[in-house]
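1. Here is a sequence with its predicted model. Questions after.
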Amino acid sequence: MPEPRLRESARGDKQSTASGPVRFPIRILTVGTAPTGPNSRGGMAAVTQLLIEDNDPRFHIRSVSTYVDDSLPVWLWTGISGMLKASALLLAGVVDVLHVHFSLRGSVVRKSLPLFVARMLGIPTIIHCHSSHFFTWFDGLPAPLRRAVRAALRADYVVLLGESHMVASSARLGFEVSKARLLYNPVVMPRDAPPPRTRRPLSAVSLGRLGTNKGSYDLVRAIGLLPNDIRADLRITLAGDGEVDQVREFVRAEALDDTIDVVGWVGPADRDRLLAESAIFVLPSYSEGLPMSVLEAMANGVVPVTTPVGAIPEVVTDGVNGLLVKPGEPAQLAAALQALIVDTKLRDRLAAAAYARAGKFDVARWRDALHDVWLAAASQPRTVSPRWPFAGFRRSDAAILRRP
């Protein structure tokens, strides 16, 4: 088969892929949660932060935020202005690939306009699902709204956090499995393997949005089930936003203030300090995608005690690199914690295996896999829909939008 001819471009290097010619740098527009900051927290924010820090010269990455965790006026303004800005950039002809990140409810609505504009222009699209709650939410919608969501999220590629989401997503959104790409969340690995934790009492930590879904109350109950002498050898910190005051009050009601410290949300520096000090990480969630916090704990040599939900079992193997317990079972959780507190050899073995496993999710590997998806999308032939709704729009009219 003859090699495809490369189109001339003033934008730089040219390269052929298996699908077709690609011009560099490829201009990527990512749309989603704002990067990590005081008003942007959690896994999606961390992924956005890693995206904009990508310095591969083959890609020019521009990020538009459509969500911040702030007051209602700021939240609304960010969502509406982000939708419009992303759509304007697409219309201005400065985007080669649109990559949107979504979870559920308003997140889907905020991405619908940029996705629509991209499809009308023939710009390749990628949707990236970050929430396991999406499926439950989707199934609870009336049939007309399910059809609307399915239409809004039509894309050339679908990025999922775990194999467990493949069939579920395909059945609901109606895309071919061949369009799906598996991309586990990434983690930044420390330069050196962390040393075993030997300080007594042992430190444990739970990171994430406090509340019922994350198993925060189950964790408090589990601590209360530990024998007094075992509990005396443990100090655990619960850090995160959400139901901070309610969880703190529950700890007081259970008279566990001497063991459990509820500190609320912490920034990256304090998070890293907590992980460096802790021997055990606990996240007894009822539903998850693939929590960044689990990977961060494992990368720091902290033994994860968590639940087999979402893509977690694809990362944590019970008794090999962590311990898995059923959601909503404080007694099981207490037994797992007690085993780690009393058995130093078990704890050290699982910690070493957790660190080794986390290396498979290093951010460099993640970026390589993500770049493959971007390259595949960019190499597709662009076909403009005949239902072009912006025929009167001239790209020269939006020259101001070409600025980074």
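-> Now that the structure is in, tell me what you want to look at. Residues are numbered from 1 along each chain as shown.
2. Please count neighbours and contacts with C-alpha atoms only from this point.
-> OK.
3. After the top helix by length along the chain, heading C-terminal, what element do we hit next?
-> Ranked by number of residues, the top helix in the chain under DSSP state H is helix 72-91. Going down the chain from helix 72-91, the next helix or strand is strand 97-102, by DSSP states H and E.
4. helices or strands next to that next one in the packing?
-> Applying 3 or more C-alpha pairs under 8 Å, 6 or more residues apart in numbering; DSSP states H and E, one finds that strand 97-102 contacts strand 26-33, helix 106-121, strand 125-129, helix 363-378.
5. Can you classify residue 295 as helix, strand or coil?
-> Three-state call for residue 295 (DSSP: H, G, I helix; E, B strand; the rest coil): helix.
6. buried ones in stretch 42-59?
-> Residues of stretch 42-59 classed as buried: 42, 43, 44, 45, 46, 47, 48, 49, 50, 51, 58, 59 (neighbour count, 16 or more other C-alpha atoms under 10 Å).
7. Farthest pair within those residues?
-> Greatest spatial distance in these: 42 and 58, 28.1 Å, computed using C-alpha to C-alpha.
8. put this beside the first:
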Amino acid sequence: MKRLQVLMLGASLEQNGGIATVEKLIIKYSSPQIEIQHINTHDEGSIAHRVIVFGKALATFFWKLLSQKIDIVHIQISEGGSIIRKAICCVIAFIFDKPVLMHTHGAEFPLTYAKLPQGVQQVLSKLFQRCQGFIALSESWQDYYVLNLGLNPKQVIVLPNPCELPTEIPDRKNQTQISLVFCGRVGQRKGTFDLIKAFANLPDHQRKCTRLIIAGDGEIEKAQQLAANLNLADQVTFLGWINSEKRDEILSQANVFILPSYNEGLPLAILEAMGWSLPIIATPVGGIPELVISNQNGLLVTPGNIQQLSSAMELLIGNEDLRLSLGITARKNVEPLDIRNYSIRLEDIYYSLSQFN
């Protein structure tokens, strides 16, 4: 089997968020037969900084296509400006007659796409239809892209995000202090404010034996002010953005993971929590309901329904047997998504697309 040269275009590997995490996992666990070179097309910062980063990325992309034998161009795409940036990268790859694997992540891609002029939508659809492969994170996302972008169903590959599974799971029996954990960008889309309000609605006796930990960047000051207004300042801990080591430490000590989002792709945070054998409280948006099944490995609540969210929290805080059984099933359900299995599948995809080169 010949060695493949893959160019991956996507967010900076130093950036916070799930896309960078997936990129790093793919690179870390790629086999010796796959050489992946990463080109940073986006970084956080001012508009001028982002333009400079993308300009350098295009120059590097051109140079590598001119000077090296590249077999696959693997493009990570999100929402917003990412759609236009990656469309430009797509055109360049097609000029050099390289197979393109588009890898979609954006939870709000449909919102961005719907706002674009019809002519732009048609151009983007034509570009995406020319891609040799198109990765969607779930079957529901696959249906969206086929229906709205006119993709061939055979072109779209359902490949949920991967995760690194811990080898040892802590014993969580007979714990009197319960830890509820949220990991993600603090703000409205992820339901952080709903979570704080729902926590405030818990019965006093439960709230006194429970702590809510919120890890992530974003609108932290606004969330802290809300917690203070609800007299929760001593019971809600804000960690800001945390690295993978701190994340694993927090999840190992947690009892329940909560992510009450309004829009999602397939959040890596949920996969990581399931890997730590945690029951999940989440919303049935994006690819989540294909992974989180109510009363099997977690509980699903309606986005924005604070009473439902409070009730789900109250149920799991008060029922240790249910917490543990849901968590055990969560771990079993996520094992097929271990990065080692994912890497084998992605390698097969690379080789199947390389025939177009």
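-> Cool, the structure landed. If you're wondering where the values come from, they're calculated on a predicted model, not measured in any experiment.
9. TM-score them against each other, please.
-> Between these two chains, after superposing, the TM-score reads 0.96 (TM-score structural alignment, normalised by the length of structure 2); 356 aligned residues with a C-alpha RMSD of 1.4 Å.
10. quick revisit: so how far is the longest helix of structure 1 off the chain centroid?
-> Relative to the chain's own centre, helix 72-91 of structure 1 is displaced by 21 Å; criterion: C-alpha atoms, centre = their mean, to the nearest Å.
11. Okay, buried residues for it please.
-> Going by neighbour count (16+ other C-alpha under 10 Å), the buried part of helix 72-91 of structure 1 is 78, 79, 82, 83, 84, 85, 86, 87, 88, 89, 90, 91.
12. Buried residues in stretch 323-332 of structure 1, which are they?
-> So for stretch 323-332 of structure 1, counting by 16+ other C-alpha under 10 Å, buried means 323, 324, 325, 326, 327, 328, 329, 330, 331.
13. Map the third one onto structure 2.
-> Residue mapping for residue 325 of structure 1 onto structure 2 gives residue 301, with TM-score structural alignment as the criterion.
14. Could you pull up the residues touching its match?
-> Taking C-alpha atoms under 8 Å, 6 or more residues apart in numbering, we find residue 301 of structure 2 in contact with 260, 281, 282, 283, 284, 308, 309, 312.
15. What's the match for the last one in structure 1?
-> The one in question is residue 312 of structure 2. Residue pairing (TM-score structural alignment): residue 312 of structure 2 is matched to residue 336 of structure 1.
16. Run through the residues that contact the residue lying closest to that match once chain neighbours are set aside.
-> Nearest in space to residue 336 of structure 1, with sequence neighbours left out and distances taken as C-alpha to C-alpha, 6 or more residues apart in numbering, is residue 323 at 6.9 Å. By C-alpha under 8 Å, 6+ apart, residue 323 of structure 1 lies in contact with 303, 304, 305, 306, 316, 317, 336.
17. Tell me which of those residues fall in helices.
-> Among the contacts of residue 323 of structure 1, the ones falling in helices (DSSP H) are residue 336.
18. Give me the buried entries from the contacts of residue 323 of structure 1.
-> Taking 16+ other C-alpha under 10 Å as the criterion, what is buried in the contacts of residue 323 of structure 1 is 303, 304, 305, 306, 316, 317, 336.
19. Counting only strands, which of those make the cut?
-> The members of these that map onto strands under DSSP state E are 303, 304, 305, 306.
20. contacting residues for the last one?
-> Taking C-alpha under 8 Å, 6+ apart as the criterion, residue 306 of structure 1 is in contact with 282, 283, 284, 285, 322, 323, 324, 325.
21. quick one: what's aligned to it in structure 2?
-> Looks like residue 306 of structure 1 aligns to residue 282 there (TM-score structural alignment).
22. one step back: with distance to residue 174 of structure 2 as extra columns, can I get the contacts of residue 301 of structure 2 in a markdown table?
-> Below are those laid out as a markdown table (distance: C-alpha to C-alpha, whole Å):
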| residue | distance to residue 174 of structure 2 |
| --- | --- |
| 260 | 27 |
| 281 | 21 |
| 282 | 25 |
| 283 | 28 |
| 284 | 31 |
| 308 | 26 |
| 309 | 24 |
| 312 | 20 |
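23. Under the alignment, what does residue 146 of structure 1 map to in structure 2?
-> By TM-score structural alignment, residue 146 of structure 1 lines up with residue 121.
24. can you tell me the helix or strand for its match?
-> According to DSSP H and E, residue 121 of structure 2 maps onto helix 118-130.
25. and that helix with helix 81-95, angle?
-> If you take axes from the mean of the first three to the mean of the last three C-alpha atoms, to 10 degrees, helix 118-130 of structure 2 sits at 50 degrees to helix 81-95.
26. which residues touch the next helix or strand along the chain from helix 118-130 of structure 2?
-> Using DSSP H and E, the helix or strand that follows helix 118-130 of structure 2 in sequence is strand 133-136. With contact meaning C-alpha under 8 Å, 6+ apart, strand 133-136 of structure 2 is reached by 100-105, 128, 142, 155-160, 353.
27. can you do 6 Å?
-> 101, 102, 103, 104, 142, 155, 156, 157, 158 (C-alpha atoms under 6 Å, 6 or more residues apart in numbering).
28. returning to what we had before: which one of the buried ones among the contacts of residue 323 of structure 1 sits closest to residue 173 of structure 1?
-> For these, the nearest to residue 173 of structure 1 is residue 316 (28.1 Å; C-alpha to C-alpha).
29. Aligned counterpart of the closest one in structure 2, please.
-> Using TM-score structural alignment, residue 316 of structure 1 sits opposite residue 292 in structure 2.
30. What's the separation between that match and residue 298 of structure 2?
-> Noted for residue 292 of structure 2: a distance of 6 Å to residue 298 of structure 2, by C-alpha to C-alpha, to the nearest Å.
31. what does residue 22 of structure 2 give?
-> Taking C-alpha to C-alpha, one finds residue 22 of structure 2 at 24 Å from residue 298 of structure 2.
32. do residue 253 of structure 2 as well
-> Relative to residue 298 of structure 2, residue 253 of structure 2 is positioned 18 Å away (C-alpha to C-alpha).
33. what range in structure 2 does stretch 232-251 of structure 1 sit on?
-> Under TM-score structural alignment, the match for stretch 232-251 of structure 1 is residues 208-227.
34. which outside residues touch that stretch?
-> 177-187, 233, 235-241.
35. Please, a ChimeraX command that selects the buried ones among these?
-> Filtering the contacts of stretch 208-227 of structure 2 down to the buried ones (16+ other C-alpha under 10 Å) takes a single ChimeraX command:
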select :178,179,180,181,182,183,184,185,186,187,235,236,237,238,240,241
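36. Tell me which of the contacts of stretch 208-227 of structure 2 fall in strands.
-> In this view, those that belong to strands under DSSP E are 178, 179, 180, 181, 182, 183, 236, 237, 238, 239, 240.
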